[in-house]
Every structure is written in structure tokens, then in C-alpha cells.
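Colleague: Task: produce atomic coordinates for the following.
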Amino acid sequence: MNLFSNSTFNVLERGLDGSKMRQHAISQNVANAGTPNYQAKTVSFKHTLNEVIGNQLQATKTNSKHVDFSSNRPGPAVQVNQNTTYNHNGNNVDIDLEMAELAKNQIYYNALIDRMNGRFQSLQTVIRGGN
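Modeller: Coordinates of the predicted model:
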């Protein structure tokens, strides 16, 4: 029996992984705000979370030619925004937007951590017998 294999932990873990990737992309954008021709990066992982949440369907393969339901799950994707240029040097980092995204990502990350802590506290209560 694996206590950490249920869908809630999987969703929280994927959310934390995506938030970590987004934090890294934002920090790279901020660090390169003055670098000529640097293109801002964004991380998209909402589709991954929606897939994990919606992937509650349990299926059985009846033929070896059928596609596996759990194979090739896409992870968070880093995208480079090449459609805009904000500065004369070819850089498209909007520092105000990056700071807003940083704050939003921090709030999201803290909410996931709080939820994960709640799950662990529930397990701890069960292990201690309700004390």
C-alpha cells in the first residue's frame, strides 16, 4: 500500500513541479531584462493539471493494438514569446508583468504547500489514532 499514490497527491505534486518551472522561467526573465535580443519565457502547465484531474477513467486494453491510456503524458511546457519586442535592443521582458507573475506564482505555490501540509497532517492524525 502506497500512501502517497492517490490522485490528490499526484495533482499536488504536478502542480508543485509546474510552479517550480514557472518560478525558474520568471527568474531567468528578470535576470535577463537588460540582455539584448533575449526573449521572455513562459511556462504552461494548466493542461497537465487538467489531464491529471480528468484522468480518473480506468480502462482495460482488450487488444494489443489499442493505445495505452496512461502513456505519453505531456509535462509542463516552456514557451518562448517571440511575437513582441518591448525594448529597442530586441528584448521583450516586461518587468512589471514578470513581478506580477512572480507574486501570482508565489501565492499559488503557497496554496499548494498548505494543501500538501493538510494532507500530511491528516495522515499523521490517522497514524496517531485521532490524537
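
Colleague: From now on I want contacts and neighbour counts done on CA atoms only, so please keep to that.
Modeller: OK.

Colleague: Show me where this protein has its helices.
Modeller: Using DSSP state H, the helices of the chain run over 7-31, 46-54, 95-128.

Colleague: State the distance from the residue most central in space within the chain to Asn105.
Modeller: With distances taken as CA atoms, centre = their mean, Gly18 lies nearest the centre of the chain, 1.8 Å away. Plainly put, Gly18 is 10 Å away from Asn105 if you go by CA to CA, to the nearest Å.

Colleague: ok, back up a step: buried deepest among the helices of the chain, which one?
Modeller: Counting by mean count of other CA atoms under 10 Å, helix 7-31 has the highest mean neighbour count of the helices of the chain, with a mean of 18.

Colleague: tell me the angle of that one relative to helix 95-128?
Modeller: With axes from the mean of the first three to the mean of the last three CA atoms, to 10 degrees defining the directions, helix 7-31 sits at 150 degrees from helix 95-128.

Colleague: Name the surrounding residues that touch helix 7-31.
Modeller: 4, 40-45, 48-49, 52-53, 76, 78, 93, 95, 98, 101-102, 105, 108-109, 112-113, 115-116 (CA atoms under 8 Å, 6 or more residues apart in numbering).

Colleague: Let's compare: structure for the following, please.
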Amino acid sequence: SARNLMLSTNISNMETPDFKAHDINFEQQLQDVIKSSNQLQVRSTNSKHFGPSNEALKGLDPLPFELKDPSKSNGNNVNIDKEMGKLAENQIMYTAFIQLMMKRGSTIRSAVTELPQQ
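Modeller: Model prediction:
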């Protein structure tokens, strides 16, 4: 994931003079896109209609931002404890998401392949 790469870059540059740590707040950017796309109301007149498309999500590109943590004497602001914690949290979230998607795929596959009872 993009955030994993960003955090790994921060960690690998923890001793680089004047290096500034960056992060990605994908959740906030996703919420902003969802809020802006919810301004149009889609009305369903039949229970078999599909919901609105996710056209707004196609252009979502997580943007990095510089962390404002205090700098050390060499101008570097990487806090290894924070970065390692965020990296672990990111890995847990990624693994949980993958497991959820696998379960969802399994459920859909089961529903499609199950024979109707007679």
C-alpha cells in the first residue's frame, strides 16, 4: 500500500539530516470524496435497482503530507516509535481488509454456485 511505502521511507531515513517525515491520511480523503458525492440524491423506485455508481472514487489518489513533529538537532523529524507503531497498525488494517474481502468473495461464490433446492 502507499502508506506502507511512505512509513517505510520515513523509517529508512530516520538518520538523514533535514529529512521530514510524511504520512497519508486516506481515511480523511475518502470521507471528503464521499461527502462531496452525497450531495446528489439518487432515488430508487424499485428494490431491484442498483445503487449509485462509485464514479467519484475512481479519481481518489491519496496525497502525502509532511508531519509537523519536532525536529532533532540534525533537522530530521522522524520519530521511530511513532513510525513503527503506525506501520504495525497499517499492516493489521491491511490484513483485516484482505481477510474480509476473501470472506466476502467466498460468500458470493457460495451463493452463486449453490444449487436451488427442489
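
Colleague: Quick check: TM-score for this pair?
Modeller: In this superposition the chains share a TM-score of 0.71, using TM-score structural alignment, normalised by the length of structure 2; 102 aligned residues with a CA RMSD of 2.8 Å.

Colleague: ok, the residue nearest to the centre of structure 1 to Val80 of structure 1 distance?
Modeller: 16 Å.

Colleague: now do Lys20 of structure 1
Modeller: For Lys20 of structure 1, the distance to Val80 of structure 1 - CA to CA - is 17 Å.

Colleague: Can I get the helices of structure 1 in TSV including distance to Thr85 of structure 1?
Modeller: Listed next are the helices of structure 1 as TSV, based on distance: least, CA to CA, whole Å:
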stretch	distance to Thr85 of structure 1
helix 7-31	14
helix 46-54	26
helix 95-128	13
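
Colleague: Out of those helices, which gets nearest to Asn87 of structure 1?
Modeller: Among these, helix 95-128 comes nearest to Asn87 of structure 1, with 11.3 Å by CA to CA.

Colleague: okay, that closest one sits on what stretch of structure 2?
Modeller: Using TM-score structural alignment, the residues of structure 2 aligned to helix 95-128 of structure 1 are 80-113.

Colleague: Could you pull up the average distance between the matching stretch and structure 1 after superposition?
Modeller: Comparison of stretch 80-113 of structure 2 with structure 1 after fitting gives an average deviation of 0.9 Å (mean CA distance after the TM-score superposition for structure 1).

Colleague: Spatially, what comes nearest to the alignment partner in structure 1 of Ile24 of structure 2 if we skip its sequence neighbours?
Modeller: Residue correspondence to structure 1 (TM-score structural alignment): Ile24 of structure 2 is matched to Val43. Nearest residue to Val43 of structure 1, sequence neighbours excluded (CA to CA, 6 or more residues apart in numbering): Val78, at 4.5 Å.

Colleague: Quick one: residues contacting the one you found.
Modeller: 25, 41-44.

Colleague: Adding distance to Asn32 of structure 1 as columns, could you present those in JSON lines?
Modeller: Formatted as JSON lines, these follow (distance: CA to CA, whole Å):
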{"residue": "Ala25", "distance to Asn32 of structure 1": "11"}
{"residue": "Lys41", "distance to Asn32 of structure 1": "11"}
{"residue": "Thr42", "distance to Asn32 of structure 1": "14"}
{"residue": "Val43", "distance to Asn32 of structure 1": "16"}
{"residue": "Ser44", "distance to Asn32 of structure 1": "20"}
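
Colleague: Need the counterpart of the residue nearest to Val43 of structure 1 in structure 2.
Modeller: Structural alignment (TM-score structural alignment) places Val78 of structure 1 against Pro64 in structure 2.
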